[in-house]
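Enquirer: Sequence first, predicted coordinates after that:
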Amino acid sequence: MSFAYQVIRRPRRKTASISVQPDCSVQILVPSFLSDLKIEELVQRKSGWINSKISQFEEIRRNSGVKQYVSGECFTYLGKNYRLKVIPGVQEEYCAKLLHGRLQVYVPADTERKSQDQLVIRQLSAWYRQRAAVRLREKTQRYAARLLVAPVSVGIKEYKSRWGSCHTDGRIYYNWRIIAAPHSVIDYVVVHELCHLVHPDHSQRFWNLVGTILPDYAERKAWLKVNGGGLGVEF
């Protein structure tokens, strides 16, 4: 193992769980009766998953700086990093694509650097927005069925300081940039907004409802608070 971990014993807890925080700290939540040996066995068994989560958080933090719109730069989509590949040449349509594990964009040959950057940004922005619209509607439909609610409409917007909004008439909008976050975090934002259709506030009843769908919502919320500003899609 290449990580330290904190054991938290809780008398009312019946099962053990592992939590990797955005600061890469690891917490093991266990019932009071679970022996140290069993805890160690659990950590050993899950060490691959733990190291993978730690690497994911570290990678996101490393790539939260100023982006360069050139081949080799990293962009995050659904919590995973993809290298950008800028392909010069004549195309019928200049639009970004995710192919063979790379985000590919196309620019006319001999384009000046400033103009090339602008063209790459336009393609990436359009691609992220399109994927956000599709994925977020899919997730909203799935979780709405579980919550027995029905939003009037679902759309995407560009917000400065929020990840979503739920209007009193049933319209829900999401910040398209959330599509860069891991699935678990996107799910939290979707469930959060859908629960506002039932409780248009942040009362305990609201959070209890969120918890019925996502028992670990606090961890997902914490991830977003720490990493939300560094998703790397500021086009």
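Expert: Happy to help now that I have it. Being a predicted model, the structure only gives us computed values, none of them experimental. Residues are numbered from 1 along each chain as shown.
Enquirer: When you work out contacts or count neighbours from here on, use the C-alpha atoms and nothing else.
Expert: Fine.
Enquirer: quick one: contacts for the most centrally placed residue in the chain?
Expert: Central residue of the chain (CA atoms, centre = their mean): Ala181, 1.8 Å from the mean position. Taking CA atoms under 8 Å, 6 or more residues apart in numbering, we find Ala181 in contact with 76-79, 231.
Enquirer: Now with 7 Å, please.
Expert: 77-79, 231 (CA atoms under 7 Å, 6 or more residues apart in numbering).
Enquirer: Next SSE downstream of the longest helix belonging to the chain?
Expert: Criterion DSSP state H: the longest helix present in the chain is helix 113-147. Per DSSP states H and E, the first helix or strand lying C-terminal to helix 113-147 is strand 153-157.
Enquirer: For that next one, name the packing helices and strands.
Expert: Where contact means 3 or more CA pairs under 7 Å, 6 or more residues apart in numbering; DSSP states H and E, strand 153-157 is packed against helix 113-147, strand 171-175.
Enquirer: same thing but at 10 Å, please
Expert: Contact here means 3 or more CA pairs under 10 Å, 6 or more residues apart in numbering; DSSP states H and E; on that basis strand 153-157 packs against helix 113-147, strand 164-166, strand 171-175.
Enquirer: before we go on, here's another structure to hold up against the first:
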Amino acid sequence: MRVVDKERGQVKFGQRRIVFEVRRSSRRRTVGLQVDAERVLVAAPYRVRLETLEAFVLSKAPWIVEKQNEFAEMGLPFRRKFETGEPLLYLGRQYTLERLPEEEGPTVRLWGGTFQVWANKASTARKLLEVWYKDRALERIPERVEFYSQQLGWAPQAVYIRDQRSRWGSCNLKGELRFNWRLMMAPSPLLDYVVAHEVCHLLIFDHSPAFWRLLGKIMPDYEERRRRLALTGHQYEL
């Protein structure tokens, strides 16, 4: 089937804006709808007006939102462009990115409900934000390690903040703890779960029943926190 035209449209459903792509064909006789992780696609005959397609998409909005939410639950990454208006998380709260032109130099500031980033390039904005999150992690995570270490009476040899894409935290046989800086995007209870988990590994290095019993003593609701982190962890990414 030869595609002869392509355009975009959008509708508002509650507080949500649904942007869709239109692909037209002179051979198509009906309107079709496809939703995947990247886009909403409407296939339509050439003669159907955009206003009609907008009404069609709006009529399907509950189903579209449901499918988009399902893809989000699967942990599919959000392709960030570091443009004004994009959402950013800090300790579970959502903020809005405001990218501003550099004045005296690139910098970042959390101001009210906004991440203000002075950077001419998206790549610079990303680097600035990563440094900002790492600095916050260096401030907060060692404090939480100390809190849970005092409950167990066993302190680590060192605490490091690292860029660990495949794990939230780790503990080695030397008693060194390493944590992913992206934890600063997660709500505090989920950050604390990772910290308590790794602190318990200082005493029990495996995931035996004894390990989970120990974790349960200092964090009785660890199972719920663990489940929530598994469901939402894909959101904590730049």
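Expert: Yep, it's here. As the structure is a prediction and not an experimental result, all values here were calculated from the model.
Enquirer: Tell me which residue of structure 2 lines up with the residue nearest to the centre of structure 1.
Expert: Aligned counterpart of Ala181 of structure 1 in structure 2: Ala186 (TM-score structural alignment).
Enquirer: Stretch 151-162 of structure 1 maps to which residues in structure 2?
Expert: Matched against structure 2 by TM-score structural alignment, stretch 151-162 of structure 1 falls on residues 156-167.
Enquirer: Now tell me what touches that stretch from outside.
Expert: Contacting residues not belonging to stretch 156-167 of structure 2 are listed as 130, 134-135, 137-138, 141-142, 145-146, 149, 168-171, 174-182, 194, 198-199, 201-202, 237 [CA atoms under 10 Å, 6 or more residues apart in numbering].
Enquirer: Now with 6 Å, please.
Expert: 175-181 (CA atoms under 6 Å, 6 or more residues apart in numbering).
Enquirer: before we move on, the earlier item: specify the angle between the longest helix of structure 1 and strand 153-157 in degrees.
Expert: Using axes from the mean of the first three to the mean of the last three CA atoms, to 10 degrees, the inter-axis angle of helix 113-147 of structure 1 relative to strand 153-157 is 150 degrees.
Enquirer: Helix 113-147 of structure 1: which residues count as buried?
Expert: Across helix 113-147 of structure 1, burial judged by 16 or more other CA atoms under 10 Å covers 116-117, 119-125, 127-129, 132-133, 136-137, 140-141, 143-144, 147.
Enquirer: all strands for structure 1, in order.
Expert: Applying DSSP state E to structure 1 gives strands spanning 6-10, 17-20, 26-31, 74-77, 80-88, 97-99, 102-107, 153-157, 164-166, 171-175.
Enquirer: Find me the equivalent region of the fourth one in structure 2.
Expert: Right, strand 74-77 of structure 1. When structure 2 is aligned by TM-score structural alignment, the counterpart of strand 74-77 of structure 1 is residues 87-90.
Enquirer: in the matching stretch, what counts as buried?
Expert: For stretch 87-90 of structure 2, by 16+ other CA under 10 Å, it's 87-90.
Enquirer: possible to save the contacts of stretch 156-167 of structure 2 as JSON lines with neighbour count and distance to Lys217 of structure 2?
Expert: Converted to JSON lines, these look like this (neighbours: other CA atoms under 10 Å; distance: CA to CA, whole Å):
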{"residue": "Gly175", "neighbour count": "20", "distance to Lys217 of structure 2": "21"}
{"residue": "Glu176", "neighbour count": "17", "distance to Lys217 of structure 2": "22"}
{"residue": "Leu177", "neighbour count": "23", "distance to Lys217 of structure 2": "20"}
{"residue": "Arg178", "neighbour count": "21", "distance to Lys217 of structure 2": "22"}
{"residue": "Phe179", "neighbour count": "25", "distance to Lys217 of structure 2": "22"}
{"residue": "Asn180", "neighbour count": "21", "distance to Lys217 of structure 2": "24"}
{"residue": "Trp181", "neighbour count": "27", "distance to Lys217 of structure 2": "26"}
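Enquirer: how much space between Arg162 of structure 1 and Ala145 of structure 1?
Expert: 24 Å (CA to CA, to the nearest Å).
Enquirer: about what we covered before: of all the strands of structure 1, which one is nearest Thr212 of structure 1?
Expert: Thr212 of structure 1 lies closest to strand 17-20 among these, at 17.1 Å (CA to CA).
Enquirer: how about that closest one: buried residues?
Expert: Going by neighbour count (16+ other CA under 10 Å), the buried part of strand 17-20 of structure 1 is 18-20.
Enquirer: Closest one to Ile39 of structure 1 out of these, please.
Expert: The closest of the buried residues of strand 17-20 of structure 1 to Ile39 of structure 1 turns out to be Ile18 (CA to CA; 10.3 Å).
Enquirer: Correct me if wrong: the closest one contacts Ile28.
Expert: Yes: in terms of CA atoms under 6 Å, Ile18 of structure 1 counts as a neighbour of Ile28; the distance is 4.7 Å.
Enquirer: Quick check: the alignment partner in structure 2 of Tyr106 of structure 1 vs Gln34 of structure 2, distance?
Expert: Aligned counterpart of Tyr106 of structure 1 in structure 2: Trp118 (TM-score structural alignment). Distance of Trp118 of structure 2 to Gln34 of structure 2, given as CA to CA: 38 Å.
Enquirer: Comparing the two, which residue is more hemmed in?
Expert: Trp118 (21 against 12; other CA atoms under 10 Å).
Enquirer: From Gly230 of structure 1, how far off is Trp223 of structure 1?
Expert: 11 Å.
Enquirer: about what we covered before: now the longest helix of structure 1 against strand 80-88, angle please.
Expert: Here helix 113-147 of structure 1 runs at an angle of 140 degrees relative to strand 80-88 (the same axes, to 10 degrees).
Enquirer: I'd like the distance from stretch 133-146 of structure 2 to the chain centre, please.
Expert: 19 Å (CA atoms, centre = their mean, to the nearest Å).
Enquirer: on average, how far is it from the matching bit in structure 1?
Expert: For stretch 133-146 of structure 2, the mean deviation from structure 1 after alignment is 1.1 Å (mean CA distance after the TM-score superposition for structure 1).
Enquirer: corresponding residues in structure 1 for that stretch?
Expert: The aligned range for stretch 133-146 of structure 2 is 128-141, by TM-score structural alignment.
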